[in-house]
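Participant: Fold the following.
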Amino acid sequence: MTDPKQSFEHVDNVRTREEQLGEQLFDAERQYTLWTAIRTHKRILLHCTAAFGAGMCFGYDTIANGATISMPGFELYFGAVTADGTLYVPSIWASLWTAMSYLLQAMGGFLVGFVSDRVGRKWPCVGSCLLSIAGVGIQFGATSRAMLLGGKMVNGLAIGCLFATATAWASEISPMRLRGPIQSAIILFMFFMQAIGLVVVRMFVPDLTTHSFKVVFAVQWAWPVATGLLFVFMPESPTWLLLQGKTESAKKSLERLHGCNNEIEARLAHMALGIRLEEEQALRHGAGSYVDLFKGSNFKRTLTVSWMFIGFGFAGACLLAQAIYFLIIAGLEAIHSYDVAIGGFGIAIFAIVASWFLTEKKTVDFLGWSWRELNLLISWQAVTLVSTAWAITSEISSYRLRAKTQGVAVISNAFSTWLFTFTVAYIYNVDAGNLGIRAGFVYGGGSLLFFIFSFFLVPDLRGFSTEEVDWLYENRVPIWKIQENAARAREGVQAMEANMQHEKVVV
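Facilitator: Okay, the predicted model is just below:
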């Protein structure tokens, strides 16, 4: 591997002009409105279609996992019958099919962190898509409950790897003003694909043969195939390339993302400067292993990411995963249960788009938890928790720990979903707790709990660069005072840059 210090020499030689120009570009672009940023960075948005595909894979898999168990054809083939002749899916299998898929997602999010730091972001995404194709194939050909479980576990592993790496890649190629909206757009495509998946499932609800649910599985092949092909033609993350000391490759990647005549040298110099600052921190805090996520100022960031995603379970996300089956056992006809779910996802999609124009992410979190506390409207979760959590995750992480932070997000999300999904069926199902629709009130207190603790853990990072976020956490600025210290953060980063340059000149 090329020595990073030698690879950064070219950038160091032009520091006076290019780094200053890069800083000016960054300061100008951080003031852009959303529409101005979209018009300026159309090429980056086009490249992000690959990451949007990862959201589509995740979204459709959620439906294939949760909605198919409520299809009459599925219940006839894999289900059981009560003494009075009512079809149902045994609680143990309803829990295992969903919970084990999410557990393997957690494993995928953890394992891919090692791989993506070594070989990059692009090719692990391609490999994950190939693994997903295999997992879908096992589900399509399943002839037993155990074989179906195996397919869901293989695909869960693939989805965890894909989503963690794709969100990290999208974060690293995104300009600061679009980083949050692009992460939210990934979630938008995830919910859009869930709505499409429900439409597909609804079309085959009247079909009582195995053909009904097998078509749902077969359609799933389209998304990993398309996403894998897109990633083959995508550029590697310029941030990862710089971290590996591959300056020329990083320059070529930036040219593809921004265009050849868009101040590439200045952008490269600004990125390299930020990475050198992190290298200075790495000498004090470690080189970027999973252990480093729990050391020093990184621990609070990791706690914030984990807290947001674990909150999904307490606030009722597990009910959303099995919403249709829940509505059916509550007494609603199967066909109308799908109509309700499709309408809910439609509201969620509209809410996510609206959230792009709400600049304070912490405020959105507070509104969401309050709204659920008052109304128990799970569909609002799409904007207040899911999209906001992924946006904050992409902004709170440092360069050297970004891939592993995204992995922690996937692990936390998957573990929470696994734990609560495994138990939720025992709360509402007819062969267990039999609470029925009253199960919704079990999760009311969780929203209040997260409403309170988010004040101390969830930051508003609007307008901050990665280097400034590092400074804020290094200097232990209270979460509720972050915006008040924006000027201090900029001055602090400038002072560190000047000090680093002075030390280089002295040496």
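Participant: When you work out contacts or count neighbours from here on, use the C-alpha atoms and nothing else.
Facilitator: Noted.
Participant: burial measure for residue 154, as a count.
Facilitator: Neighbours of residue 154 under the rule other Cα atoms under 10 Å: 23.
Participant: and the closest residue to it other than its chain neighbours, what is it in contact with?
Facilitator: Nearest residue to residue 154 in three dimensions, chain neighbours excluded: residue 135, at 4.9 Å (Cα to Cα, 6 or more residues apart in numbering). By Cα atoms under 8 Å, 6 or more residues apart in numbering, residue 135 lies in contact with 151, 152, 153, 154, 155, 158.
Participant: Same question for the helix or strand encompassing residue 135: list its buried residues.
Facilitator: Using DSSP states H and E, residue 135 sits within helix 122-140. Residues of helix 122-140 classed as buried: 122-126, 128-140 (neighbour count, 16 or more other Cα atoms under 10 Å).
Participant: Quick one: the strands in the stretch 301-450 of the chain, in order.
Facilitator: Counting by DSSP state E, counting those that start in this stretch, the stretch 301-450 of the chain has no strands to list.
Participant: residue ranges of the helices in it, please?
Facilitator: 317-321, 323-329, 334-355, 361-375, 381, 388-396, 402-428, 444-457 (DSSP state H, counting those that start in this stretch).
Participant: same question, the stretch 51-200 of the chain
Facilitator: Using DSSP H, counting those that start in this stretch, the helices of the stretch 51-200 of the chain run over 72-78, 91-119, 122-140, 145-173, 176-203.
Participant: list the helices and strands the fourth one packs on?
Facilitator: The criterion is 3 or more Cα pairs under 8 Å, 6 or more residues apart in numbering; DSSP states H and E, and the helices and strands that helix 145-173 contacts are helix 49-66, helix 91-119, helix 122-140, helix 176-203, helix 238-243, helix 388-396, helix 402-428.
Participant: Tell me which residue lies nearest the centroid of the chain.
Facilitator: Centroid-nearest residue in the chain, with Cα atoms, centre = their mean: residue 390, separated by 4.7 Å.
Participant: Just give the number of residues close to the closest residue to that one other than its chain neighbours.
Facilitator: What sits nearest to residue 390 in space, not counting adjacent residues and going by Cα to Cα, 6+ apart, is residue 183, at 6.0 Å. Neighbourhood size, residue 183 [other Cα under 10 Å]: 29.
Participant: Sequence B follows; please return its structure for comparison with A:
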Amino acid sequence: MIPTSKTEGQNVLGQTPSSPTQHQNRMCSDSSGDTNLSAAFTNTTYNSASPCLPGSWTATNDVEQSMTLRKGLCRYPKAIMWSVLFSLTLIMEGYSTILVPNLYSLGPFRRQFGTLQHNGDYEISAIWQSALVNGALAGQIVGLFAAGWLAEKIGYRRTLMTGLAAITAFITITFFATSKPMLLVGQCLLGAPWGVFQTISTVYAGDVLPVQLRGYLTTYVNACWVIGQLIASVVLRTMLSISSQWAYRIPFGLQWAFPIPIFAVVLLAPESPWWLVRQDRFKEAKTSLRRLRRQDEDESIADFDAGLEETLRYIKQTNDSEKEAQSGTRYIDCFRGVDRRRTEITCMCWIIQTLCGSTFMGFSTYFYEQAGLGARHAFTLSLAQFALGLLGVLASWLLLSYLGRRTIYLSGQILTFLCVLLIGILACIPHSHPSTSSTTTNVPRSTGGRVAVGESRTGGPGPIPWAIAALLLVFTAVYDATIGPLCYTLVSEIPSTRLRSKTIVLARNCYNISGIITNLITPRMLNPTAWAWGAKAGFFWAGTSVVGIVWSYCRLPETKERSFAEIDILFRNKTKARKFKGTRIVGATQRREEGGTSKANEA
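Facilitator: So this is what the prediction gives:
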């Protein structure tokens, strides 16, 4: 990122630091107290021959500490704007990925792709439900690895534009699909550009935005997904009155509204200055820096330009250092030494998103229907669900200011565990089920075996289905205020500097693989032609939630208000996860304060 982390020696965008020599001397002083961390960095990305950290690291640290959030917002509005515009791809992806799972409850879609059941209803088999969702996930795995290679070869902008061009073509397949195999091919192909969008937008934002906005930026990624899902829910809700094939073709076709304007935005956007420096294109890198920062009112043009030159020098210096450190590193290095623990934590942070039962949200419309609500109520509740999710993300920004990452993440898991457990308990209480009620058997088959859009003639669902629906709404609000957005913050802070990109790719693909597994079993749990658990599936997710809670309590460290340098030291000293918060780093010494006593250990 342009304003640097404390371990990367980057300069804040456009800022000229004070004398590096003064900072170098300060860092080398034996009596420097809390700032003397040199003993803990024998194997960092810096020159191991030097016993001291580079002066640029300390200069950047001073500038970062003096810059407030408000100043960062005022100084980098253009960088924020480009980051937000790049993130439109994630809104598009959130819209697209939620379509097929929620179309399972739409009558025209089921009549086209489902099979007729003995009660006159149409159902898509659990096997095909899983295949259609998992085909997209398989494509995402390919897209993730391809994005990492393409981005380094042709740049972030061109990689993103390639993905946008590809998705424009692939939408055609799903729009004109008339059979399940054709729809599956479209889903698999669409998954590849979705994988590209998952990485490029976030990496680009990390390059152009200041560290002060890191927590807000990473949680904003989750907000983009929720916004896209909310838009999809609104569209699907309006399709309920359409009985023809256009009820599902229109939502597919609306995907074309995204790529062209986003393509134009990306075409005009500045390339990442970090990528340009890696390609030795320094003049273009300086131009990008100028387009990403606003000149202060009391800053002369000469000072502004000098600051850009200084930033460019520091980017090159950091790039040269990282290039040397990256030499010889491979994906296998993520599983060696201290990095093995960091990889485990990063991967589990994402896997927990599936262990907690979040697939209920992905199949929410279908879940509501199988829990005993009609299609109209199901789509309306899904709309409310994603609106609550967006409010949850906004609430997470407030929580980040007052609570630690570990506290928020663990508390969220406990609350979602209670929600899915109560859902399972309520499902055991006998209640009427409109979708399987005998009153629907006399409905003409042309309507898909349902009265109008899924309502029962008996007066609608009873209190139990509504209670189950309310619990899923609570689950969504809690998830999107805690587990959902905090995951992105944690995975950006836990990995080591030199293996960060590799670790995140591995972790995201672990999430996709776990998603494939859960998407194989969830339709079987809910589908009346398979296991037919319905809302009783809450018991299963309560069990997997316990696994996540126990792991988080034992293994998830607290990284709030920790610099990357401090996190490195804590991991190298094998500090227990529960001790991260209370461990003080003073020079080359760790002081663990327990019960009023402190124990010093050499860092």
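Participant: about what we covered before: what would the helices of the stretch 51-200 of the first structure look like in TSV with distance to residue 280 of the first structure?
Facilitator: Shown next, in TSV, are those (distance: least, Cα to Cα, whole Å):
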stretch	distance to residue 280 of the first structure
helix 72-78	57
helix 91-119	19
helix 122-140	27
helix 145-173	20
helix 176-203	22
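Participant: and among the ones you listed, the most buried is which?
Facilitator: Mean neighbours per residue, mean count of other Cα atoms under 10 Å, is largest over the helices of the stretch 51-200 of the first structure for helix 145-173, with a mean of 26.
Participant: out of the contacts of residue 135 of the first structure, which ones does the second structure keep as well?
Facilitator: Retained in the second structure: 151, 154, 155, out of those (criterion both residues aligned by TM-score structural alignment, their matches' Cα atoms under 8 Å).
Participant: What is the equivalent residue in the second structure for the first one?
Facilitator: By TM-score structural alignment, residue 151 of the first structure lines up with residue 186 in the second structure.
Participant: My read is that that match contacts residue 176, right?
Facilitator: No: applying Cα atoms under 8 Å, one finds residue 186 of the second structure not in contact with residue 176, separated by 9.7 Å.
Participant: Leaving out sequence neighbours, find the closest residue to residue 142 of the first structure.
Facilitator: That would be residue 148: by Cα to Cα, 6+ apart, it lies 5.1 Å from residue 142 of the first structure.
Participant: same question, residue 271 of the first structure
Facilitator: Once flanking residues are discounted, residue 271 of the first structure sits nearest to residue 239: 7.4 Å by Cα to Cα, 6+ apart.
Participant: what's the matching residue for that neighbour over in the second structure?
Facilitator: Per TM-score structural alignment, residue 239 of the first structure is aligned with residue 274.
Participant: any idea how far residue 212 of the second structure is from that match?
Facilitator: Per Cα to Cα, to the nearest Å, residue 274 of the second structure is found 19 Å from residue 212 of the second structure.
Participant: and what of residue 27 of the second structure?
Facilitator: From residue 27 of the second structure to residue 212 of the second structure the distance is 24 Å (Cα to Cα).
Participant: still on that earlier bit, let me know the closest of the kept ones among the contacts of residue 135 of the first structure to residue 71 of the first structure.
Facilitator: Set against residue 71 of the first structure, the nearest of these by Cα to Cα is residue 151 (18.5 Å).
Participant: Looks like the closest one contacts residue 133 (just checking).
Facilitator: No: using Cα under 8 Å, residue 151 of the first structure is not in contact with residue 133, being 10.2 Å away.
Participant: Not counting sequence-adjacent ones, nearest residue to the aligned partner of residue 365 of the second structure in the first structure?
Facilitator: When the first structure is aligned by TM-score structural alignment, the residue opposite residue 365 of the second structure is residue 324. Leaving aside its chain neighbours, residue 324 of the first structure sits nearest to residue 337 (5.5 Å; criterion: Cα to Cα, 6+ apart).
Participant: again, but for residue 552 of the second structure
Facilitator: That would be residue 410: by Cα to Cα, 6+ apart, it lies 6.4 Å from residue 552 of the second structure.
Participant: Please pull up the equivalent of that neighbour in the first structure.
Facilitator: Under the alignment defined by TM-score structural alignment, residue 410 of the second structure is paired with residue 366 of the first structure.
Participant: what about that match, distance to residue 6 of the first structure?
Facilitator: Residue 366 of the first structure is 47 Å from residue 6 of the first structure, by Cα to Cα.
Participant: With neighbour numbers in mind, choose between the two.
Facilitator: residue 366 (20 against 13).
Participant: Make sure the more buried one is actually in contact with residue 448.
Facilitator: No: counting by Cα under 8 Å, residue 366 of the first structure does not reach residue 448; the two are 9.9 Å apart.
Participant: returning to what we had before: tell me which residues touch the residue nearest to residue 142 of the first structure, please.
Facilitator: 97, 138, 139, 142.
Participant: Residue 418 is in contact with residue 478 of the second structure, correct?
Facilitator: No: between residue 478 of the second structure and residue 418 there is no contact under Cα under 8 Å: 11.1 Å.
Participant: And the two? Which one has more around it.
Facilitator: residue 478 (26 against 16).
Participant: Give me the neighbour count for the closest residue in space to the more buried one that isn't next to it in sequence.
Facilitator: Counting by Cα to Cα, 6+ apart, residue 412 is the residue found nearest to residue 478 of the second structure once chain neighbours are left out, at 6.2 Å. By other Cα under 10 Å, the residues close to residue 412 of the second structure number 23.
Participant: what's the answer for residue 404 of the second structure, then?
Facilitator: Residue 404 of the second structure: 16 surrounding residues under other Cα under 10 Å.
Participant: same check, this time on residue 61 of the second structure
Facilitator: Applying other Cα under 10 Å, we find 22 residues neighbouring residue 61 of the second structure.
Participant: Remind me which helix or strand it belongs to.
Facilitator: Following DSSP H and E, one finds residue 61 of the second structure within helix 55-66.
Participant: Please state the offset of that helix from the chain centre?
Facilitator: 29 Å (Cα atoms, centre = their mean, to the nearest Å).
Participant: how far apart are the next helix-or-strand element following that helix and its match in the first structure?
Facilitator: Moving toward the C-terminus from helix 55-66 of the second structure, the first helix or strand encountered (DSSP H and E) is helix 69-75. Helix 69-75 of the second structure, aligned to the first structure and superposed, deviates on average by 3.7 Å (mean Cα distance after the TM-score superposition for the first structure).
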